[in-house]
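# Give the three-dimensional model of this entry:
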Amino acid sequence: MNEKKIIAGEIAKIQKENSENGKYVVEVKSFYQGNEYYYFVYQDYNDVRLVGTPPNSIGKFGGDTDNWEWPRHTGDFSIFRVYADKNGNPAEYAQDNVPLKPKHFLPVSLKGVQEGDFAMILGYPGRTNRWMPAGGINQNVKFAYPAWVEASKTGMDAMKKFMDQDQAVKLNYASKYSQVANYWKNRQGMIDALTLHKTAESKAKDEAKFDKWANKAANKAEYGDVIKTINEFYASTNEKARHDNYLMGMLRSSAIAALPNTIGSGLEVYTAGDEARRNAILPRLKSAIDAGYEKIYMPLEEQVLIDELNLYAKKAGNIAPYIAELAAKNNGDFTAYVKESVKNSIFASAERLNNYLENPNAEILANDPLYKLSSALLNRYRQVDPSWKTQDDKFEGAYRKYVAGVLASNPKGKFYPDANSTLRLTYGSIKGLPQDPRNDADKNFYTTLKGTIAKYKKGDEEFDLPQRLMDLYNNKDYGRYADKKGYLPVNFLSDNDITGGNSGSPVINGNGELIGLAFDGNIEAMAGDVIFDHKLQRTISVDIRYVLFIIDKFAGATNIIDELKIVE
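The predicted structure is shown next:
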């Protein structure tokens, strides 16, 4: 039995032994790259109901322009209520469930924050890679992330051209554009930060020291080949990483790069089936077609696919064989081919697909140009080479030994495991950045409603504001939520260590009182998932006083305020 099966078997035993016949959810998590395991016991409440959210113009104020930026003026929060059965136990949704009354809940502080105040955050950060070897950082900075950035920007530029021309198209593609733009900005920030900090070079020096220790007589048998194996793995996968990111960039940006294959696989089953089989799967197919094409604007999709294919064929290297054939036939320019394919494809619209369902034909489906193109891309995306698994297994073993060796070589050192979606605490303090002329605040660790109003642009998707919020500002009607200096706080900075998954985590002061909700970081420390920068890295949080102001003064939901324990 191999190691992974043994570990999986032990995990299953631990879960069974500690769940109390399903009363608790038991998760066993790997730490330090598989050198240690811990199990977590949860009691999950599934009846969780939305109470309210601020309007988009408050909750996402600043949009993509302000994402990862400071100064920030975003009221990013939402309110949920947990329900239980009458005895306070978890229960599936039922009308007679009642709001949960926990043993403890956080008091909410109106005392505000000052620079240097203690702050801690409890949450469930998703993933960090602080143990990533130098080769992995180099691969990301020089191969993977540049491809991701270029493919994302290519898709964004094509989308924006059509979004700017038609408000309906802009609305339909706003979410997709935002998702692509978010990671585009993130990956470019990672490249810049990791390059600036020379992170790979620093890690390489540490690895060279480790390699000397590893090749001492007492350690050589266990650790001697660790660094060599790690470096060989990255050297052999750099070009694959580049290709995969160009391909994934296309699939993220272009709906018709993936959709024909996704729906077409169902059409194959439908076409080959008898009447009973067809009737059984027809509702699912119609639902998939309706969902897939609901917001599609084909002129935009055409252009995105053309631009992405041109980039992929030119830059990605070991591309899908069928795409390589088409590139050779069309001199690397897919413009005419894609336009002609859309004219002739049943996947060009929901109407054509529904017509096909009336008269299915295996030959038409098999020769459909968009289906063939999409299938080629997805087959390349799903391609698994047996040699890759061998490489991965060798690398994982070496990586685990590397971490084990670092811990063994420095038993008095202080090392922490990467984030893995388990509960973590980060502590620090309220801490600003050097003064910024864009921030009206007297110190650059907080922002105010005045700064929010200063960014207002009527009708702008990112910087429009509700008239009621502006009226409250003009009347200085802040209620009890204003700072003692008279301004209404919006966001603040702290030097806590968070990452994706921490959004919405409570920020707590030294008295155990809620002072804010974490939701973002600053672009200067974009490399935070790989290396923590004590000088530049900041957490951006919405001040709890702004949250309460929006609930109370803006929305008039005083019944929610009455449920809270507020500390003046």
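# alpha carbons only for contacts and neighbour counts from here, please
OK.
# For the chain, identify the residue most remote from the centre.
The C-alpha centroid of the chain is most remote from Ala217, which lies 44.6 Å away (CA atoms, centre = their mean).
# mind checking which helix or strand that one is in?
Using DSSP states H and E, Ala217 sits within no helix or strand.
# Relative to Ser409, how far out is it?
Remark: distance between Ala217 and Ser409 (CA to CA, to the nearest Å) = 14 Å.
# just Phe463 next, same as before
53 Å.
# neighbour count winner among the two?
Shown here are Phe463 and Ser409; by other CA atoms under 10 Å, Phe463 has more neighbours (21 against 14).
# Do a quick rundown of the strands in the stretch 451-568 of the chain.
Using DSSP state E, counting those that start in this stretch, the strands found in the stretch 451-568 of the chain span residues 489-494, 506-508, 514-521, 539-543, 566-567.
# closest to Ile323 out of those strands?
Ile323 lies closest to strand 514-521 among these, at 39.2 Å (CA to CA).
# One more sequence to fold, the one below, so I can look at both together:
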Amino acid sequence: KAELQNRLFSYANSQKAYGGILKGLREPILMAKKRDFERTFKKAIDDNPRLAEKYSSLWGEIALTLQKQKEISNELYFYSINPFRSSQYFIMAGKLVSLAEQKQLPEDQRKEAYKGDQLQNTIDGIFPEKFDEEYQRMFLEMQVGMMIKYLGMENSAVQKLTGGRTNTDDAVSYILNNSLLTSKEKVQNLAVQDAEAILNSPDPVIQFTLIANEKRPALSDQQKTLSAKEGGYTQLLGRALFEVYGTSIPPDATFTLRISDGVVEGFPYNGTVAPPITTFYGMYDRYYGFNKEYPWNLPEKWIAPPAEFELSTPFNFVSTNDIIGGNSGSPVINKKGEIVGLAFDGNIQSLPGSFIFTTEENRTVSVHSQGMYEALKDLYKATRLSDELKNGTLGDELKANKKED
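As a prediction, the model looks like this:
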């Protein structure tokens, strides 16, 4: 249950992120601002002969590079097996093909997992201990349906996998009726055979995997080359941006150390206003208001906090700082140089920030230092740590212990 909940949370988080980005791209006012900025920026380049010679071709080069990436992206996606988005049938097939390839080598050239006593352990681990047949069939249906839609029936790998069946249900039935990957016994019987028997197996998932493994390296190399080109073009675009606007606008984020300034401020939300700061009262309001059910349930320690735990303490706050993925955990510092929180998220309205930043609704979400301190001190009773954080020094008792050491 916990594993499925974690996977569901991961999918829901991705859906939220991509859904928010897509919503922003479909927002007429937001995109009108973006187009207006782009036109003004490009005109400034084109009107300056020196800048035009250096940068005018960038827009076309970037568009061409993205188009080429688009042409190979579907194949590369479906040929790349990932435990979070691939049915166990494909994962087992991948392990069997890897096993066969290792068996083709002299034992002293194989990886450790395919030598001596380890070989049997590897074979035993191909079929998963926990295998939910119903769930894996649903997962397979989703994958096969997407392959038929985005790769098309003319794709040789899809042909091998589906036996030429264009209906998803029919294709999945064909796969499972002709696959050896439906039971541990069948998988192990195949795994103990020689490499040729595995690689020549008529199993449709294994045959798909062989084609995918053959095509994926070239596609991956092509993607890396195109991505590197795009990176070079966007770097030049950033340089052009600086030549036109100087320091009047901040540079693009490049994973280098940078400081983002902002103010603590609420934002319009569902016909009302989201407050700039929340307290522990709000957390308990959600807990009881939603009948203590997921995702508003609380760990046992939080259900009945001690009397000294102050519920009015600031818990989270929002600000107009412009952050990106990877900024989570960054300190939030006030104008006095004091750490007042740690950034950990953005609101849903911040997701289009990859394309354009506006201060009307885009907000960074941070956990408040007072909230962390209150939880450590009065809920978890970690007073040594809370005192050190507040005072900036070790307590006398800890200092004495360190001297004795």
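# Overlay the chains and give the TM-score.
With the length set by TM-score structural alignment, normalised by the length of structure 2, the two chains reach a TM-score of 0.77; 385 aligned residues with a CA RMSD of 3.9 Å.
# coming back round to it: Serialize the strands of the stretch 451-568 of structure 1 to TSV and add fields for distance to Thr422 of structure 1 and mean neighbour count.
Shown next, in TSV, are these (distance: least, CA to CA, whole Å; neighbours: other CA atoms under 10 Å):
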stretch	distance to Thr422 of structure 1	mean neighbour count
strand 489-494	22	28
strand 506-508	15	23
strand 514-521	17	26
strand 539-543	19	28
strand 566-567	29	13
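# List just the one of those that sits closest to Ala348 of structure 1.
Minimum separation from Ala348 of structure 1 across the strands of the stretch 451-568 of structure 1 (CA to CA) falls at strand 514-521, 38.8 Å.
# and that closest one, which stretch of structure 2?
Alignment of strand 514-521 of structure 1 against structure 2: residues 339-346, by TM-score structural alignment.
# ok, now stretch 98-113 of structure 1?
Going by TM-score structural alignment: stretch 98-113 of structure 1 matches no residues.
# how about the helices in the stretch 151-300 of structure 2?
With DSSP state H, counting those that start in this stretch as the criterion, the stretch 151-300 of structure 2 has helices at 156-162, 168-178, 184-191, 195-199, 204-245, 280-289, 300-303.
# just those: most buried one?
Mean neighbour count, computed with mean count of other CA atoms under 10 Å, is highest for helix 156-162 among those, reaching a mean of 21.
# quick check: longest helix of structure 1.
For structure 1, the helix that runs over the most residues, judged by DSSP state H, is helix 167-196.
# from the chain's centre, how far out does that helix sit?
Centre-to-centre, helix 167-196 of structure 1 and its host chain are 11 Å apart (CA atoms, centre = their mean, to the nearest Å).
# Which residue, neighbours along the chain excluded, lies closest to the equivalent of Glu363 of structure 1 over in structure 2?
Aligned by TM-score structural alignment, Glu363 of structure 1 pairs with Ala197 of structure 2. Leaving aside its sequence neighbours, Ala197 of structure 2 sits nearest to Leu190 (CA to CA, 6 or more residues apart in numbering; 7.5 Å).
# right, and the one you found touches Asn200 too?
No: assessed by CA atoms under 8 Å, Leu190 of structure 2 is found out of contact with Asn200, at 10.9 Å.
# Which helix or which strand is home to the nearest residue to Asn219 of structure 1 once chain neighbours are set aside?
Leaving aside its chain neighbours, Asn219 of structure 1 sits nearest to Trp213 (7.2 Å; criterion: CA to CA, 6+ apart). Using DSSP H and E, Trp213 of structure 1 maps to helix 199-214.
# Please consider this matter closed, and thank you.
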